[in-house]
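J.: this is a predicted model, with the sequence first.
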Amino acid sequence: MDAATFTQTKILCGISVQKKMDEMHPYHPLYKSEANYHKNRDEAEMDMLRRTMGLGFPLKLQMERKLAGKVGHLPCITTSSHASLDALQGIDTTISYDDIFGQAEFMEAIPDLPFNAVNNMKN
């Protein structure tokens, strides 16, 4: 077996091994864990609170989070803000992708609203 044939066989075996690995494990092992990160973190927090504070405090916190998530916003405001829910979840001090790029002013099509200054100036 010469060097070229050996190298070609080695490359083909490597490709077939990679293909088998992709079929057996189509995603990274941490994918499931990271996809459910917030849910897992909340469950761990509730479990810790249940062990230290008793059953009443986690139930009260869950009820407050559920009620804070249902709070609406004024019709004149285009984006809804769940500031109280963010504070209860502890994510009010973090800046995420949705905080910057999920705003209406960064969208391609600005809705035609009476208080929209850009569209009012064009008319």
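T.: The structure has been received and is ready for your questions.

J.: rest of the way, CA atoms for contacts and neighbours
T.: Noted.

J.: longest single helix anywhere in this protein?
T.: In the chain, with assignment by DSSP state H, the single longest helix is helix 3-24.

J.: from the chain's centre, how far out does it sit?
T.: Taking the mean of its C-alpha atoms, helix 3-24 sits 37 Å from the chain's own mean (CA atoms, centre = their mean, to the nearest Å).

J.: here comes the other one, which I'd like you to weigh against the first:
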Amino acid sequence: MSFRIPSVKSKASFDAPFEVNKGEYEVTNPMVTGAVSKNSHFSHAIENSEQSFHQNQLRREMVMLRNVQGLHAPMRLAMELKAAERVGRHPFMPSSGLMRDVLLGRDEEIGFEDVLNCSEFKEEMGQPHAIVEKKLGFF
């Protein structure tokens, strides 16, 4: 029995076959191949699933809303989400995404992004005046 819900199976995150140039002792030579990048490693299926969990959940909820309440419900929710994303803030201030979390019902759950992604611990800090001038096109 199909409810026309899209598949949530993870897909491979790489396009081409991965070849490693092994040197002496079956270890890559960083002087030849360069430093190891994060994208060169295969990711686990669970990691892919976790990265796309919220997107898959939103897609599933939109399909269920359309089947139960009609086309107007997912369109209205999509418009509210779009309006919540367009709320103006200064370019140098991080957005908390609170309105989006409230609309999606994620304001009552605690996840990794709440604990490990605090804006006060960011390593990048720009100069507010320079960022605003760049945004306004003065440079």
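T.: On my side now, so go ahead. None of these values were measured; they are calculated from a predicted model.

J.: returning to what we had before: C-terminal to the longest helix of the first structure, what's the next element?
T.: helix 31-35 (DSSP states H and E).

J.: now stretch 48-60 of the first structure: buried residues?
T.: 49, 58 (16 or more other CA atoms under 10 Å).

J.: against the second structure, where does it fall?
T.: Stretch 48-60 of the first structure corresponds to residues 64-76 in the second structure, going by TM-score structural alignment.

J.: what about the matching stretch, start to end distance?
T.: End-to-end distance of stretch 64-76 of the second structure: 14 Å, with CA to CA, to the nearest Å as the criterion.

J.: quick one: it to chain centroid distance?
T.: 24 Å.

J.: same deal with stretch 13-27 of the first structure?
T.: Distance, centroid of stretch 13-27 of the first structure to centroid of chain: 29 Å (CA atoms, centre = their mean).

J.: for stretch 18-34 of the first structure, same thing?
T.: On CA atoms, centre = their mean, the centre of stretch 18-34 of the first structure falls 20 Å from the chain's centre.

J.: compared with the first structure, how much does the host helix or strand of residue 56 of the second structure deviate?
T.: Here residue 56 of the second structure sits within helix 53-69, counting by DSSP H and E. Mean deviation of helix 53-69 of the second structure relative to the first structure after superposition (mean CA distance after the TM-score superposition for the first structure): 0.7 Å.

J.: following that helix, which helix or strand shows up next?
T.: helix 72-85.

J.: that next one: average distance to aligned residues in the first structure?
T.: Aligned to the first structure and superposed, helix 72-85 of the second structure gives a mean residue distance of 0.6 Å (mean CA distance after the TM-score superposition for the first structure).

J.: any idea how far that helix is from the chain center?
T.: 19 Å.

J.: run through who's touching it.
T.: The contact list for helix 72-85 of the second structure (CA atoms under 8 Å, 6 or more residues apart in numbering) reads 62, 63, 65, 66, 97, 99, 100, 103.

J.: would CSV of these with distance to residue 115 of the second structure be doable?
T.: Supplementary listing: the contacts of helix 72-85 of the second structure in CSV, determined by distance: CA to CA, whole Å:
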residue, distance to residue 115 of the second structure
62, 28
63, 31
65, 31
66, 34
97, 15
99, 19
100, 18
103, 21
